[in-house]
Structures are given as C-alpha cells and as structure tokens.
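this one's sequence-less:
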C-alpha cells in the first residue's frame, strides 16, 4: 500500500511539472498586450498633464499624441491578427495538458505493472551479504569481501583473494590497490607481482611505461 501511495505522489509531481510551464506560458502571453496598452495610456495622461502646465509646446504634444496613437493602433492590429491564434492557444494548451495528465500515469503505471514487481520483498544489502556464499552472486561476494576488508584492512589474505577477482572484473585500479596491500601485508611473490603488473597495465589502457 505504501508503494502505491508513493507512486501516486510521484505521478502527481510529474504531472505538475508538465502543467505548470504551460499555465505560466499562457498567462504571460495574455497579460503582455494588456500591459503595453496600459503603458501607452499612462504616457497619454502624462502628455496631457505636461501640455496643460505648458511644459511642452502644442505642436510637440500633438506629434507625441500621434506617435502614441500609432503604437496603440499597431498593438490593436497585432491583437486582431493574432486573435484567432490566441483563441486556439488556450484550447490547444488544455488539450496538451489533458493528454499529459492522462498519459503520464497511464503509461508509467502500465509499464510498471507489466515489467515491475511491486510485491517483491525488499532485499537489504546486509541480508544479501549474510546469505550462504553458494547462493550469492559474484557482486554480492565481492561486496561481502569489501565489507570485511573495510573492517579488517590488515587482512593480507583477504586482499590476496580479492585482487584477482577485481582483475577478472576489469576493475584494474581496485586490483592494483588490492595487490599492493597483499604485498605490503603478506610479502612479495611472483604471482602477486605479475598480477600487480597486469592490473597497472589494464588501468593504463594496456600501455606500460617506465613510470608504471
């Protein structure tokens, strides 16, 4: 039950992430023209006040009124030309929003029911590491060895066992560190030196240099 509650919350969040930008875009587009028109009206009012106080010559005031009127006319023409598109935009936005709201939960939940396993019990790492080694995967065995060595870093035998496993997994840097720890703790040997050399070469992409 808890899983489905969390899934519903996540689905709602994903739907809102789609809907909110659409709503903000539509609101911004509708308010832009109104704002410009209000600015032009304020300019006309200020122009009338300046003319009444004699701060501007009648000819200049008439010219300024004509220019503001032309701007208002262009704004009105643009609004008229885009009226059809503006009328269709909200309907299109609502259609997209509706499809998104329906598609997100239906597709995601449908895929999960088909491919997922909501009733599968959880498998914490601690429980997986406590399993019988014969029933564990390679990754689980490596994780178990790493946990042991994290608690017992002076276990040279553990590093010696883990190093060739890292090497086979192509975790070359980890293999080189493991071989160095094994040599430091349990002494040098031809096998360990050979493994360390292979790990260093693998980490360098197969290039062996004098500095390696």
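The structure has been received and is ready for your questions. Just so it is clear, the model here is predicted, and its values are computed rather than measured.

From now on I want contacts and neighbour counts done on CA atoms only, so please keep to that.
Noted.

which residue sits closest to residue 48, ignoring its sequence neighbours?
Nearest residue to residue 48, sequence neighbours excluded (Cα to Cα, 6 or more residues apart in numbering): residue 61, at 7.9 Å.

Report the buried residues of the helix or strand encompassing the one you found.
Element membership for residue 61, per DSSP states H and E: helix 58-81. For helix 58-81, the buried set under the neighbour-count rule, 16 or more other Cα atoms under 10 Å, comprises 61, 65, 68, 72, 75.

same thing with stretch 13-27?
15, 19, 22.

List of residues touching the helix holding residue 61?
By Cα atoms under 8 Å, 6 or more residues apart in numbering, the residues outside helix 58-81 that reach it are 33, 37, 40, 43-44, 47-48, 51.

now stretch 160-175
142, 145, 176-179, 182, 192, 195-196, 199-200, 202-203.

So which bits of that stretch are buried?
160, 162-167, 171-175.

swap in stretch 39-57?
Result for stretch 39-57 [16+ other Cα under 10 Å]: buried residues 40, 44, 47-48, 51.

could you dump those residues to TSV with distance to residue 156 and secondary structure?
Listed next are the buried residues of stretch 39-57 as TSV, based on distance: Cα to Cα, whole Å; DSSP: H, G, I helix; E, B strand; the rest coil:
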residue	distance to residue 156	secondary structure
40	83	helix
44	88	helix
47	90	helix
48	93	helix
51	96	helix
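
one more structure, for comparison:
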C-alpha cells in the first residue's frame, strides 16, 4: 500500500513549528486562545484535525486498492469461467457429435448405413444396416458412451456392439453373439463416415 507522505510531513512540520521556542507571536496566540494552555489546545486540535484528514486519506487509498484488487480477482474468475465454459462447450460438441446418418464406406459392393438418434450425454439409440446379397441389421439398440467409444446394451441374444468414433468415422464391431443379426457371408464389422 502506498501512503502519501505529504500529510505526515505536514504534521511533523506543524508539530516542530508549534514546539519551537516561544516568541512574542506565540505568546499573543497563546493569550488570544486562552492563555498559555490555549496554545497547546490549538496544537492538539491541529494535530487531531491532521490525524483525521490522514485517516480519511488512508481509508480512501485503502478502499481504492481493495476495489482494484477485487476487480482484478473478479476479472480472473470471469476469464476462468469463460475458459471452462468454452472447454465444456468443446467437450459437449465432442460428446454429442455422434448423432446423424453415417454411410458405409469400407467396401464398394456393400450398401449400408448407421443411423444414430436421440443422443444424450449418456448414450444414444442406433440402427445399423448392411446389405449385399445378404442383409445384416440391428434396429433400436441403445449404446452407452464412454469418450469416443460406445457399447450397446446386451440384447436378448447376448449381442453387444462396439462403436468407435474417430473424427468423421465410426467403426462398428460386433460381439461374438451378434451373428444372429447378420446373414451368411455378411457381418456388421464395418466403417461408416458422414
């Protein structure tokens, strides 16, 4: 804290001035304010007035410093909140980036899609369809997300599908019991893109 020395110096100067050797003028001042004690009384009043002015100035300086410190802290908290909100929004974009129509692209002779819908932060529903001369498909399955991997809830046959998302690609991987959903010579182990 920076304290203005002007009041302190002024107080010392006045104290030294008033305590200096008495002169004829001091006696006149003393007599005009009530005798010799009147000079001391005037000196005390001046000192008290200077003290009060100094206290007021110090209060104002302290108040300004506290307000400035609070503004800086508030600005830091605001900036941190904005950064965290920005990170959360980026994270949400990543977590909620599954939903949509994904097209099969890993084999030129196959047709198919992966449709993801009703996505939440926890998971989503999906339909997967792959066709050539045979068809493999699962409809209305629910998958629970964990980062860039989502696993379907085990169905009545024990089938669990794993979906891995990397950028604009999703790779599907069927569990060992998922063969009941695909025909002969076709499987659901595929790559989809938007």
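Done, it's in. The model shown is predicted, which means the values in this text are computed figures rather than measured ones.

Give me the TM-score for these two chains.
After superposition, the two chains reach a TM-score (TM-score structural alignment, normalised by the length of structure 2) of 0.27; 79 aligned residues with a Cα RMSD of 4.2 Å.

hang on, the earlier thing: now, which of the buried residues of stretch 13-27 of structure 1 lie within helices?
15, 19, 22 (DSSP state H).

Find the nearest non-adjacent residue to the first one, please.
Distances taken as Cα to Cα, 6+ apart put residue 101 closest to residue 15 of structure 1, at 5.6 Å, once the chain neighbours are dropped.

which element is that neighbour on?
Under the criterion of DSSP H and E, residue 101 of structure 1 resides in helix 83-115.

buried residues in the following helix or strand past that helix?
Using DSSP H and E, the helix or strand that directly follows helix 83-115 of structure 1 along the chain is helix 125-129. Within helix 125-129 of structure 1, the residues that count as buried by 16+ other Cα under 10 Å are 128-129.

What's the first helix or strand after helix 125-129 of structure 1?
helix 138-151.

what comes up buried for that next one?
140-142, 144-146, 149.

helices or strands up against the longest strand belonging to structure 2?
Secondary structure of structure 2 per DSSP state E: the longest strand is strand 135-146. Counting contacts by 3 or more Cα pairs under 8 Å, 6 or more residues apart in numbering; DSSP states H and E, strand 135-146 of structure 2 is packed against strand 123-131, strand 149-152.

can you redo those as TSV with mean neighbour count and distance to residue 142 of structure 2?
Below are those laid out as TSV (neighbours: other Cα atoms under 10 Å; distance: least, Cα to Cα, whole Å):
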stretch	mean neighbour count	distance to residue 142 of structure 2
strand 123-131	20	4
strand 149-152	20	5
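
Switch the ones you listed over to JSON lines; also include distance to residue 60 of structure 2.
JSON lines is the format used below for these (distance: least, Cα to Cα, whole Å):
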{"stretch": "strand 123-131", "distance to residue 60 of structure 2": "57"}
{"stretch": "strand 149-152", "distance to residue 60 of structure 2": "59"}
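
Of those strands, which is nearest residue 192 of structure 2?
strand 123-131 (10.0 Å; Cα to Cα).

Direction-wise, compare the closest one with strand 135-146 and give the angle.
160 degrees (axes from the mean of the first three to the mean of the last three Cα atoms, to 10 degrees).

packing partners for strand 123-131 of structure 2?
Strand 123-131 of structure 2 packs on strand 111-117, strand 135-146, going by 3+ Cα pairs under 8 Å, 6+ apart.

Can I get the ones you listed in JSON lines including distance to residue 63 of structure 2 and mean neighbour count?
Output for these, formatted as JSON lines (distance: least, Cα to Cα, whole Å; neighbours: other Cα atoms under 10 Å):
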{"stretch": "strand 111-117", "distance to residue 63 of structure 2": "57", "mean neighbour count": "20"}
{"stretch": "strand 135-146", "distance to residue 63 of structure 2": "51", "mean neighbour count": "18"}
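
Those strands: which one's closest to residue 53 of structure 2?
Per Cα to Cα, nearest to residue 53 of structure 2 of those: strand 135-146, 65.8 Å.

any idea where the helices of structure 2 begin and end?
6-19, 24-32, 36-95.

For residue 163 of structure 2, which of these is the nearest?
Using Cα to Cα, the helices of structure 2 put helix 36-95 closest to residue 163 of structure 2, at 13.4 Å.

which secondary structure elements does the closest one contact?
Using 3+ Cα pairs under 8 Å, 6+ apart as the test, helix 36-95 of structure 2 ends up in contact with helix 6-19, helix 24-32.

what separates the closest residue to residue 116 of structure 2 other than its chain neighbours from residue 165 of structure 2, distance-wise?
In space, residue 116 of structure 2 comes closest to residue 126 once its chain neighbours are excluded; the distance is 4.3 Å by Cα to Cα, 6+ apart. In this view, residue 126 of structure 2 and residue 165 of structure 2 are 14 Å apart by Cα to Cα, to the nearest Å.
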